[in-house]
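Model the structure of this input:
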Amino acid sequence: MTTLYLFGSAAPPVLEVAEVIKAGQHRGWDVCLALTPAAARWLEADLPALEELTGHPVRSEYKLPGEPDAWPPADVILFAPATFNTVNEWALGLTSKFVVGVVAEAIGKEIPTVAMPCVNSAYARHPQFHRSVDALRASGVNVLYSEGGFVPNRPGERPQEGYPWHLALEAVDAVVGARP
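From the prediction side, this is the model:
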């Protein structure tokens, strides 16, 4: 069974994470969910149900030294939605958040990683964002942004077609299908 680490930041599509977990499980994946602290706060009332759905603790903090890892090792990681702040922290190696630390280390461990940002067009115009996307891509991360991925919307608006979760899941499918 493929183990998928599904990570999410505090952007509106994270509220749809239960359906994404179910879609991953339908594909035969063992899904482990982790969230930024802000996203965990958004989903606080749903965390027990999400733990029951995945069969694993939902994580948003680093474990204490000496504590055993509660999850099996990842075969692939999907970070979606990834906010402006998270993408920049990751590219710059700022790992104070558990999810950013795991994906930063995944680059060196060569764990296949797919990321799909969720930023509005005002954030997307910031020069650091494009440098960060380029840095992550150069490090081997499959960043689904612009054509074939997430296209920024105007501030305060959501795309009519919704967040393209199907593109993220298809990208993970491609990774899983390419494994020997």
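
make it CA atoms for all contacts and neighbour counts henceforth
OK.

what separates the residue nearest the centre of the chain from V58, distance-wise?
Nearest to the mean C-alpha position of the chain, by CA atoms, centre = their mean, lies F79 at 1.3 Å. Distance, F79 to V58, by CA to CA, to the nearest Å: 14 Å.

so P81 makes contact with L15?
No - taking contacts as CA atoms under 8 Å, P81 lies outside contact range of L15: 10.0 Å.

Which parts of this protein are helices?
For the chain, the helices defined by DSSP state H cover 17-26, 37-42, 47-54, 84-92, 98-109, 121-124, 127-138, 165-178.

how about a markdown table for those, with distance to A115 and mean neighbour count added?
Formatted as a markdown table, the helices of the chain follow (distance: least, CA to CA, whole Å; neighbours: other CA atoms under 10 Å):
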| stretch | distance to A115 | mean neighbour count |
| --- | --- | --- |
| helix 17-26 | 14 | 16 |
| helix 37-42 | 16 | 17 |
| helix 47-54 | 20 | 15 |
| helix 84-92 | 9 | 20 |
| helix 98-109 | 10 | 18 |
| helix 121-124 | 15 | 15 |
| helix 127-138 | 9 | 16 |
| helix 165-178 | 8 | 16 |
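
one more, for comparison:
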Amino acid sequence: MSERKKSFLYVVVCAAGIADDVGKLINAAQERGWDVGVIATPQGLGFIDAQAVEAQTGYPIRSAWRSPGDPRSLPPPDAIAVAPATFNTINKWAAGISDTLAVGILCEAYGMGVPTAALPYLNAAQAAHPAYRQSLERLREMGVLIADYEPHQPKAGGGCDRFRWEQAVELLTPALRSGTERARNGRETPREV
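Below you'll find the model as predicted:
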């Protein structure tokens, strides 16, 4: 009898003060039996303890495109969580600006049918910008699951106590089940990173 394959979650980490707590999301996913790989934005890479994350996941962190011929270090994702999802990443993603590996994966995930959740983390001044509201609307239209986070006050460095890392797993679990049904019905599988 063959061993059941675990679902694989990509966690896209953006540059925000709370990014170093990404281990909470990794734990939540692993407790539900998922394997996890981390994709960091180039700036986000500086906000996390890369050694600790790699030890926790068992996979190298990706933050740049691989060169042709380089081996793929992560299997294809069954789901993607963007946490913390910053103002910059949300707006670039919604606009289809694929200038980093992280945003490129997010843009491609839509066309590949990969269930995706975003956990925004930004301040109230950024959230007041019309582009942010429009971007969230576009992402929702694309089927992206958006967590409920009340933006913190500018220059206050707050909100970490209200940021629910595990909400990504809560949002994606039902979507992953329906994604498994789509895969059984012949939907395309995302390519590996």
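
okay if I get the helices of the first structure as CSV plus distance to S9 of the first structure?
Formatted as CSV, those follow (distance: least, CA to CA, whole Å):
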stretch, distance to S9 of the first structure
helix 17-26, 11
helix 37-42, 5
helix 47-54, 15
helix 84-92, 7
helix 98-109, 9
helix 121-124, 15
helix 127-138, 16
helix 165-178, 14
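
Looking at those, spot the one closest to R158 of the first structure.
With CA to CA as the measure, helix 121-124 is the member of these nearest R158 of the first structure (11.1 Å).

mean shift between the closest one and the second structure?
Compared with the second structure after fitting, helix 121-124 of the first structure deviates on average by 0.4 Å (mean CA distance after the TM-score superposition for the first structure).

residues in the second structure aligned with that helix?
Aligned using TM-score structural alignment, helix 121-124 of the first structure spans residues 124-127 in the second structure.

what sits up against the matching stretch?
Applying CA atoms under 8 Å, 6 or more residues apart in numbering, the external contacts of stretch 124-127 of the second structure come out as F87, Y132, R133, P151, H152, Q153, P154.

Redo those residues as a markdown table? Include distance to R162 of the second structure.
Below are those laid out as a markdown table (distance: CA to CA, whole Å):
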| residue | distance to R162 of the second structure |
| --- | --- |
| F87 | 18 |
| Y132 | 20 |
| R133 | 21 |
| P151 | 10 |
| H152 | 9 |
| Q153 | 13 |
| P154 | 15 |
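
how much space between A118 of the second structure and A183 of the second structure?
Distance, A118 of the second structure to A183 of the second structure, by CA to CA: 22 Å.

Give me the more crowded residue out of these two.
Counted by other CA atoms under 10 Å, A118 of the second structure and A183 do not tie: A118 has more neighbours, with 25 against 13.

Need the counterpart of S60 of the first structure in the second structure.
For S60 of the first structure, the aligned residue in the second structure is S63 (criterion: TM-score structural alignment).

Please verify my assumption that its match contacts G46.
No - at 10.7 Å, S63 of the second structure does not count as touching G46 under the criterion of CA under 8 Å.

With neighbour numbers in mind, choose between P81 and L15 of the first structure.
Neighbours were counted for P81 of the first structure and for L15 using other CA under 10 Å; P81 has more, 30 against 16.

Determine which residue in the second structure is aligned with that one, please.
Matched by TM-score structural alignment, P81 of the first structure corresponds to P84 in the second structure.

mind listing what its match touches?
V12, V13, C14, A15, A16, I18, A19, A118, L119, P120, Y121.

Also K24 of the second structure?
Shown in contact with K24 of the second structure (CA under 8 Å, 6+ apart): W165, E166.

so what corresponds to it in the first structure?
K24 of the second structure maps onto E19 in the first structure when the alignment is built from TM-score structural alignment.

Identify the residue spatially nearest to Y132 of the second structure, adjacent ones excluded.
Leaving out its chain neighbours, the residue that sits closest to Y132 of the second structure by CA to CA, 6 or more residues apart in numbering is N91, at 6.3 Å.

quick one: which of the contacts of P84 of the second structure is nearest A102 of the second structure?
Taking CA to CA as the measure, A102 of the second structure lies nearest V12 of the contacts of P84 of the second structure, at 6.4 Å.

List the contacts of that closest one.
V38, I39, A40, T41, I80, A81, V82, A83, P84, A102.

can I get the residues you listed in TSV with distance to V114 of the second structure?
Output for the contacts of V12 of the second structure, formatted as TSV (distance: CA to CA, whole Å):
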residue	distance to V114 of the second structure
V38	16
I39	15
A40	18
T41	19
I80	7
A81	10
V82	13
A83	16
P84	19
A102	14
